[in-house]
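Undergrad: here's a sequence, model it:
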Amino acid sequence: MPEEAPAQQASGERVPVDVAVGVLIDGGGRFLLTSRPEGKVYAGYWEFPGGKLEAGESVEQALRRELHEELGITIGAVQPWRIEVVDYAHARVRLHFCKVFAWDGAFEMREAQQMAWNTLPVDVSPVLPGTVPVLRWFAEERGFSGPTHAAT
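TA: Alright, predicted model coming up:
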């Protein structure tokens, strides 16, 4: 998530910052969540990994770069999934969620974050607000009717 002050439109509405988000899913259907590192907004909250698009980057290019920078992996095919706009106190973000089923390399937590493979309900908390819709989407896809995460 962005750390700087968000841009403003003439109407006073904050311009969303585009963020590529990787929803890594392993062969058993588990998905990867990582914790936000110390020093960042929402440090310690769990989220799907990714980061801001740089000037001229596509969502896929940004996702490949971010997952290599943060996790040390090289991802395979990227499947664009859904887009969600989330208003945080510090920024408005447009999250481009992409499913990823294949990657190469060993996971390295290059920002001293933690990682956890999860199913529903997730067993890590607190969960970043922008992550909650994805857990609902997984529940819909998988016919899961229980709570998707612990209340934060």
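
Undergrad: C-alpha only now, for contacts and for neighbours.
TA: OK.

Undergrad: am I right that residue 42 is in contact with residue 128?
TA: Yes - contact criterion CA atoms under 8 Å: residue 42 and residue 128 qualify, at 7.5 Å.

Undergrad: residue 50 against residue 20, yeah?
TA: Yes - at 5.5 Å, residue 50 and residue 20 qualify as touching, with contact defined as CA under 8 Å.

Undergrad: list residues touching both of these two?
TA: Jointly contacting residue 50 and residue 20 under the rule CA atoms under 8 Å, 6 or more residues apart in numbering are residue 63.

Undergrad: please provide the structure for the following sequence as well, for comparison with the first:
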Amino acid sequence: MTKPVLEVVAGIVWRGGEYLAVRRPDGGPMAGWWEFPGGKVEPGETREQALVREFREELDVTPLEFEYWRDLRHEYDEFSVHLHFFHIRQYSGGLKGLENQLMAWVDPSGPLQLDFLPADTVIVEALHS
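TA: Coordinates of the predicted model:
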């Protein structure tokens, strides 16, 4: 049986040399893990449109300057995820966790102290190298 493949966008938001990490809210799938904000690409949506929509829905901001960086696939037990990562250098609005998620700014030159989702580990390691 073939596992479903989820097409997902994720934004690496930069502020003064640090990037934004978001903790998945309690009660939802994979609660408690840290990740890069973003979400599923809906049918008929471009990746860029999905990125803007997800940031508005989750964090009440609109990405203004962003560029595609890289993609990766990760296998979970029940599904596969195909992640498309964007660097976001500028956005409008004030960051608010609209889904009651915690947020943290991470210094990539320091040690990593957050438990990121397994799918994001490769990206985190690349940012910290």
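
Undergrad: look through structure 2 and tell me its longest helix.
TA: helix 47-59 (DSSP state H).

Undergrad: who touches that one?
TA: 9-11, 37-42, 61-63, 84, 95-99.

Undergrad: now the helix or strand that that helix is followed by: buried residues?
TA: Later in the chain than helix 47-59 of structure 2, the nearest helix or strand by DSSP states H and E is strand 62-75. Applying a neighbour-count criterion of 16 or more other CA atoms under 10 Å, one finds 62-63, 66, 73 buried in strand 62-75 of structure 2.

Undergrad: read off where strand 62-75 of structure 2 ends up in structure 1.
TA: The alignment of strand 62-75 of structure 2 onto structure 1 (TM-score structural alignment) covers residues 74-87.

Undergrad: go on, stretch 91-106 of structure 2?
TA: Here stretch 91-106 of structure 2 aligns to structure 1 at residues 103-118, judged by TM-score structural alignment.

Undergrad: and the matching stretch, how far out from the chain middle?
TA: Remark: stretch 103-118 of structure 1 is offset 13 Å from the chain centroid, using CA atoms, centre = their mean, to the nearest Å.

Undergrad: hmm, who's touching that stretch?
TA: 30-38, 69-76, 124.

Undergrad: repeat that for 7 Å
TA: 30-37, 70-76 (CA atoms under 7 Å, 6 or more residues apart in numbering).

Undergrad: show me what counts as buried in it.
TA: Counting neighbours by 16+ other CA under 10 Å, one finds that the buried residues in stretch 103-118 of structure 1 are 108-109, 113, 115, 117-118.

Undergrad: just give me the closest of these to residue 89 of structure 1.
TA: Closest approach to residue 89 of structure 1 among the buried residues of stretch 103-118 of structure 1 (CA to CA): residue 113, at 22.5 Å.

Undergrad: quick one: the longest helix of structure 2 to structure 1 mean distance?
TA: With mean CA distance after the TM-score superposition for structure 1, helix 47-59 of structure 2 departs from structure 1 by a mean of 0.4 Å once superposed.
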